[in-house]
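In: here are the coordinates; sequence isn't available:
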């Protein structure tokens, strides 16, 4: 398994990591993702470790803490062999006005609770799950810095931030000498390339590595969706399509057609090709793969250890190209001064 530096830090992570959103299955949304229990989680962890996948990502709101708890049980006796990543910011308790956001109060309590559920003394990578516009950036960063100095967190990152959210945070960290964000857990896929417009150039300039979530476009690039065919009965999109990023049908089919053609050339699956394309993109440190069962996991693991040819990458780039929002479409017209990140 290839390892890459996480942003500008000295810390290395595997290019494929395992996302545990399928652990627990509590609530309608996460039940549609999966209902992996402790026994099955241990088997999935075993497969990951055998393949060199040592990083496991979770969050406090995944099945109301059950994902963290199940991951903690599954990692018993091998904590020193793995990298644990988790997140907090979104509302955890509907009855507590302080159980949300990135305030000092909530972050300290959220980290302590995550440590207990994960049965560990430290979190390798802790990320804010979203931006909190109601808490001063200085309060958030000073709190995270205290948690790093206390040894409860080793590296920090963000998720679902806009460019200015991230840059403002980095500027404040530099001003006061706080721990800098080195990770951006971001939505990025062949049918969701908005990350390239601003966050990718920012990541290169500021040394922030991408941890890619939903790399198969909210389950649309698994190889099960085809032009003119009904959605498979087992697809979670029946329940979750409206909760994720919208994708025009014709655009999706155009990308899938290109993936199918390359699948015929390579003998790889559609999902493996979509994941491998991401592994060749600038700033990408690791791609989170998920699985509801062992078969899905083994198939996704086949995305690493080989590379698409430059011509195949160009084919996928062209098939998935869209006109970005302003001012990005304007900047693309002056590639001499604003080239695509490399």
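Out: On my side now, so go ahead. Keep in mind it's a predicted model, so treat the numbers as computed, not measured.
In: make it CA atoms for all contacts and neighbour counts henceforth
Out: Will do.
In: contacts only, for residue 335.
Out: Applying Cα atoms under 8 Å, 6 or more residues apart in numbering to residue 335 gives no contacts.
In: try this one side by side with the last:
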């Protein structure tokens, strides 16, 4: 059994041959341009702690903190560039007045990659994600543009985020049909408070050979136990991007149910002598489709706490409690197929062992 006890116990990214750490360092908190990030000195502390512990998988995006995230990262990785796997993303608009400064189309793709290369001060991007599906650009335009970038050497591997499973399958099938570079990674929200991706996206990733990189594995901080019922007041519902709590509140996750899930996480953390963050991360790491959850610390203390999740062992009783507290409601068609009547019709009353993946 592969161990996740340290950052230098590397994993393969999907069906690619590239090796990455079992926790990725998220850098959306690098830079204070959005009102709640860390300054250059704090970013350096976090980055150094991660890399010196053996970490090699860094996550950013062209628009994070208005480009400050990539610029700070570009300075931090000097002298150790070749041992790092840098992932960044394109899609989000950088100039609200320009309709072509956002989207999945070739124009924004090429401009974004050139901007990222400049901000990172590098000649290549190991992993480029499409950040979110825009529902306007054709699959052919997207995959041909991404393949051109791989052939140019400016991008080495491709990934996708925040896109419906049916569209990811279409893109992957198109790449195989045309002989274009395939997707190797899927970045999606996944945590104890966001498990609906288990219905379609996680099984799809396993079938299509995509390594899953969960973002917000701590549910935006809810699973750390720092929020309570007083935070459910109506004044927090709208949220504002300049305040971290407002961002979480506007995501829809700051609910009574999420707080109940968090309370179970806190209880288990107390029982095993860990922190709630470590328990939540350890649970996410158990999923066989998951390659590396993204940790997005704002302080060195938070980063060091998160990294210790790799040594946490959850008992089956703990896992059962967490699964029960957070189980998503079944959806069609799995809800329908799982009914006794349909199971009888499909299998005729015989016991059939499920396929092992």
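Out: It's in. No experiment lies behind these values; they were computed from the predicted model shown.
In: which residue in the first structure lines up with residue 100 of the second structure?
Out: Counting by TM-score structural alignment, residue 100 of the second structure corresponds to residue 98 in the first structure.
In: how would you label that match: helix, strand or coil?
Out: Here residue 98 of the first structure is coil, with the state taken from DSSP: H, G, I helix; E, B strand; the rest coil.
In: host element of the residue nearest to it when sequence neighbours are not counted?
Out: Leaving aside its sequence neighbours, residue 98 of the first structure sits nearest to residue 106 (Cα to Cα, 6 or more residues apart in numbering; 6.2 Å). Using DSSP states H and E, residue 106 of the first structure falls within helix 104-118.
In: that helix packs against which elements?
Out: Other helices and strands packing on helix 104-118 of the first structure, by 3 or more Cα pairs under 8 Å, 6 or more residues apart in numbering; DSSP states H and E, are helix 66-74, strand 83-88, helix 137-149.
In: so whatever helix or strand comes next after that helix corresponds to what in the second structure?
Out: Proceeding N to C from helix 104-118 of the first structure, the next assigned helix or strand is strand 123-128, under DSSP H and E. Mapped onto the second structure using TM-score structural alignment, strand 123-128 of the first structure spans residues 125-130.
In: residues in contact with residue 225 of the second structure?
Out: Residue 225 of the second structure makes contacts with 259, 262, 263, 265, 266, 276, as judged by Cα under 8 Å, 6+ apart.
In: 10 Å instead, please
Out: 218, 259-267, 275-277 (Cα atoms under 10 Å, 6 or more residues apart in numbering).
In: thinking again about what came up before, the residue nearest to residue 98 of the first structure reaches residue 88, doesn't it?
Out: Yes. Between residue 106 of the first structure and residue 88 there is a contact at 8.9 Å, judged by Cα atoms under 10 Å.
In: higher neighbour count, these two?
Out: residue 88 (26 against 21; other Cα atoms under 10 Å).
In: quick one: what's aligned to the more buried one in the second structure?
Out: Structural alignment (TM-score structural alignment) places residue 88 of the first structure against residue 90 in the second structure.
In: helix, strand or coil: sort out the counterpart of residue 32 of the second structure in the first structure for me.
Out: Structural alignment (TM-score structural alignment) places residue 32 of the second structure against residue 25 in the first structure. Of the three states, residue 25 of the first structure takes coil under three-state DSSP.
In: what do you get for residue 160 of the second structure?
Out: With three-state DSSP as the criterion, residue 160 of the second structure reads strand.
In: distance between the helix holding residue 106 of the first structure and the chain's centre?
Out: Here helix 104-118 of the first structure is found 21 Å from its chain centre; the criterion is Cα atoms, centre = their mean, to the nearest Å.
In: please apply the same query to stretch 47-57 of the first structure.
Out: 15 Å.
In: give the aligned range of it in the second structure.
Out: Per TM-score structural alignment, the counterpart of stretch 47-57 of the first structure in the second structure is residues 49-59.
In: what do you get for stretch 193-210 of the first structure?
Out: So stretch 193-210 of the first structure sits over residues 195-212 in the second structure, by TM-score structural alignment.
In: mind listing what's buried in the matching stretch?
Out: Within stretch 195-212 of the second structure, the residues scored as buried using 16 or more other Cα atoms under 10 Å are 195-197, 199, 201-202, 204-206, 208-212.
In: now, those residues that are in strands?
Out: 211, 212 (DSSP state E).
In: if we can go back for a sec, in the helix holding residue 106 of the first structure, what's buried?
Out: Buried residues in helix 104-118 of the first structure (16+ other Cα under 10 Å): 104, 106, 107, 108, 110, 111, 112, 114, 115, 117, 118.
In: which parts of the first structure are helices?
Out: All helices of the first structure, identified by DSSP state H, fall at 28-33, 38-50, 66-74, 104-118, 137-149, 163-176, 199-206, 237-240, 249-266, 270-279, 294-301, 310-319, 328-332.
In: for residue 4 of the first structure, find the nearest of those helices.
Out: Relative to residue 4 of the first structure, the nearest member of the helices of the first structure by Cα to Cα is helix 270-279, separated by 10.7 Å.
In: give me the helices and strands touching the closest one, please.
Out: strand 209-213, helix 249-266, strand 284-289, helix 294-301, helix 310-319 (3 or more Cα pairs under 10 Å, 6 or more residues apart in numbering; DSSP states H and E).
In: include distance to residue 34 of the first structure when you put these into a markdown table, please.
Out: Formatted as a markdown table, these follow (distance: least, Cα to Cα, whole Å):
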| stretch | distance to residue 34 of the first structure |
| --- | --- |
| strand 209-213 | 16 |
| helix 249-266 | 24 |
| strand 284-289 | 14 |
| helix 294-301 | 12 |
| helix 310-319 | 30 |
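In: go through the ones you listed and pick out the most buried.
Out: strand 209-213 (a mean of 27; mean count of other Cα atoms under 10 Å).
In: tell me, what residue is most central in the first structure?
Out: residue 213 (2.6 Å; Cα atoms, centre = their mean).
In: in contact with it: list those residues for me.
Out: 17, 19, 57, 159, 184-189, 286-290.
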